[in-house]
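Participant: model the structure of this input:
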Amino acid sequence: MSFDRPDVQSLRLALVTSLRSNWKLFLVEGIILVLLGVAAIVVPPIATLTVAFFIGWILLFSGIAGLFTTFSTRPMPGFWWSLLSAVLGIGAGLYLLFSPAEGAISLTVVLVAFFIIEGIASIMFALEHRDELPGSWLMMLLSGIVDLVLGALIFLGLPSSAAWAIGLLVGINMIFGGFALIAMALQARNIDVRP
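Facilitator: Okay, here's the model as predicted:
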C-alpha cells in the first residue's frame, strides 16, 4: 500500500508565504496581548475574576453538553457516572459564575498545589540528572525552588492572594506570548518567499 506523501517543500513554501503575507495581523495580535497582559498585571483582581467567569462558563456549557449526551445515551453503561459528572460540571460552573471571588480562592488553591508539585518534580529531576546535565541542573534546581517559594507565598497570603495571583500570572503569560508573536511577526515580514 502506498500513501501519497505531501511535498514537504511546497508545504513549507505555503507556510512561509502565509506568515509573510499576514505578519501585520500577528504583530497586532502580539501588541494587543502585551497591552492586555499589562492591564492584567496592573489590575490583577479584574483579571482574576475574568478568569473565574471564563472557567465558570466553560464548566457550565460542558456540564450541559454532558447532560444532553448522558440522557441521549441512557441505555449505555456508566449512565449514573456520566450524570454525576455533568451535574458536577454544571454546579461548579454556576458556583464560579455566581460566586467568582470564592471561586477565585478555589482556583488559587489549585494553583498553589500545581506550584508545589511542579517545584518538587523539578528539584527531584535536577538532583537525579546532575551528572548528565552538569551545566544546567542548577537552573532546573533553581526553577523548582522558585516554584516552591511562589507556592508558599501564595498559600501564606490566602485568601487575599487569590485577588492577585491568577491575574498576575495570566498577565505575565500574555505579555510573554505577545512579545513572542511580535518577534515572529517582525521576522516574518522579512522572509524570502522564493522557492
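
Participant: please count neighbours and contacts with C-alpha atoms only from this point.
Facilitator: Noted.

Participant: of all the residues in stretch 147-166, which ones are buried?
Facilitator: 147-148, 150-151, 154-155, 159, 161-166 (16 or more other C-alpha atoms under 10 Å).

Participant: can I get those in CSV including distance to A47?
Facilitator: Output for the buried residues of stretch 147-166, formatted as CSV (distance: C-alpha to C-alpha, whole Å):
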residue, distance to A47
D147, 22
L148, 23
L150, 19
G151, 19
I154, 16
F155, 19
P159, 16
S161, 13
A162, 11
A163, 9
W164, 8
A165, 10
I166, 7
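
Participant: what's the closest of the residues you listed to E29?
Facilitator: E29 has its nearest neighbour among these in I166, at 21.9 Å by C-alpha to C-alpha.

Participant: tell me the contacts of the closest one?
Facilitator: The neighbours of I166, taking C-alpha atoms under 8 Å, 6 or more residues apart in numbering as the test, are 44, 47-48, 51, 104, 108, 111.

Participant: which helix or strand contains it?
Facilitator: helix 165-188 (DSSP states H and E).

Participant: tell me the buried residues in that helix?
Facilitator: Those would be 165-172, 174-175, 177-179, 181-182, 184-185, 188, for helix 165-188 by 16+ other C-alpha under 10 Å.

Participant: another one to check against the first:
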Amino acid sequence: MNDRTQGSSLFQDALDFAKANWWMFLLGGLLYIIFGVLALSRPAAALLGLSVLFACFILVDGFISAIRALMAKGADGRWWVFFGGLVSVLIGIYALTGPVTAMLLFVTVIAFQAIFFGVAVFMFGVSIRKVVRSEWLLYLAGILSVVFGLLLIWAPGIGGLSVSMMIGAWALVIGILRVLFAFRVRSLVRHAV
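Facilitator: Predicted structure coming up:
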C-alpha cells in the first residue's frame, strides 16, 4: 500500500467516524456554548468551578504521585516524588476547604506560569537576536506575559475574573465552531443517502 492510498484510507476513516458521530460534535459544541455563556454572564461562578476542578486535579495528581513513588521500591529519587505528591495532596485538601482558597491558588498558579513563560520567551529572544530580525516580538510577548502575571498577583480577584471571562469567550467560540461542524457533517450524511 503506497502513502497516497494509506493517506486516503485514513481520511476516509476519519470522515466515516465524523459522519457516524456528528451528534457527538453537536452535543459537545452545545455544552461548550452553555459553559461559555455561563462563564461570561457569571465569571465569579465560573472561576469558582474552575478553581475547585483545579484543586481536585492537584489532589488526585499528588495522590497518584505519592502512591507511584511508594510502589517504585529502590528507585533513586522516589522519596522526592513521594514528598512532592504529599505536598500536592495537602495543598489540594487545603484548597478544597474554602472556595476563596481554591480561587487564590488557581489564580496564583496561572500568575507564576505567566511570569515563568514571559521570562523564558524574553530570554529566548535574547538568545536568537543575532539570527532573527523580529526578536522584538518575543521581547514584547515576554514582557506582556510577566506584566500579566504580576497583575494577577497584585489583584487576584480582578485577574481571576478576567481569566474566567477569557476562558468563557474561548469556550463560546469553540462551541459555535463545533456546532457548525456537526451540521456540516450531518449534511454530508444526508447527501450520501
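
Participant: TM-score them against each other, please.
Facilitator: Once superposed, chain against chain, the TM-score is 0.73 (TM-score structural alignment, normalised by the length of structure 2); 186 aligned residues with a C-alpha RMSD of 3.6 Å.

Participant: picking that back up, please narrow the contacts of I166 of structure 1 to those residing in helices.
Facilitator: If you go by DSSP state H, the contacts of I166 of structure 1 have 44, 47-48, 51, 104, 108, 111 in helices.

Participant: turn the residues you listed into TSV, columns for distance to G93 of structure 1 and neighbour count.
Facilitator: Putting these into TSV (distance: C-alpha to C-alpha, whole Å; neighbours: other C-alpha atoms under 10 Å) gives the following:
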residue	distance to G93 of structure 1	neighbour count
P44	21	23
A47	18	25
T48	15	29
V51	12	20
A104	12	27
T108	16	24
L111	18	19
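
Participant: looking at the residues you listed, spot the one nearest L13 of structure 1.
Facilitator: L13 of structure 1 lies nearest to V51 out of those, by C-alpha to C-alpha, at 38.3 Å.

Participant: tell me the contacts of the counterpart of the closest one in structure 2?
Facilitator: Matched by TM-score structural alignment, V51 of structure 1 corresponds to L50 in structure 2. Contacts for L50 of structure 2 (C-alpha under 8 Å, 6+ apart) come out as F106.

Participant: show me where structure 2 has helices.
Facilitator: Going by DSSP H, structure 2 shows helices at 3-20, 22-41, 43-71, 78-96, 99-127, 135-154, 156-192.

Participant: could you say what helices and strands the fourth one packs with?
Facilitator: Taking 3 or more C-alpha pairs under 8 Å, 6 or more residues apart in numbering; DSSP states H and E as contact, the helices and strands that helix 78-96 of structure 2 lies on are helix 43-71, helix 99-127.

Participant: list the buried residues in that helix.
Facilitator: Those would be 78-79, 81-82, 84-93, 95-96, for helix 78-96 of structure 2 by 16+ other C-alpha under 10 Å.

Participant: quick one: that helix to structure 1 mean distance?
Facilitator: Superposing on structure 1 and averaging over aligned pairs (mean C-alpha distance after the TM-score superposition for structure 1), helix 78-96 of structure 2 comes out at 1.4 Å.

Participant: from what I can see G28 of structure 2 touches R178, true?
Facilitator: Yes: counting by C-alpha atoms under 8 Å, R178 is a contact partner of G28 of structure 2 at 7.3 Å.

Participant: can you give me how far the helix holding I166 of structure 1 is from the chain middle?
Facilitator: Mean C-alpha position of helix 165-188 of structure 1 versus that of the full chain (C-alpha atoms, centre = their mean, to the nearest Å) differs by 12 Å.

Participant: which of the helices and strands packed on helix 78-96 of structure 2 sits closest to D16 of structure 2?
Facilitator: helix 43-71 (34.4 Å).
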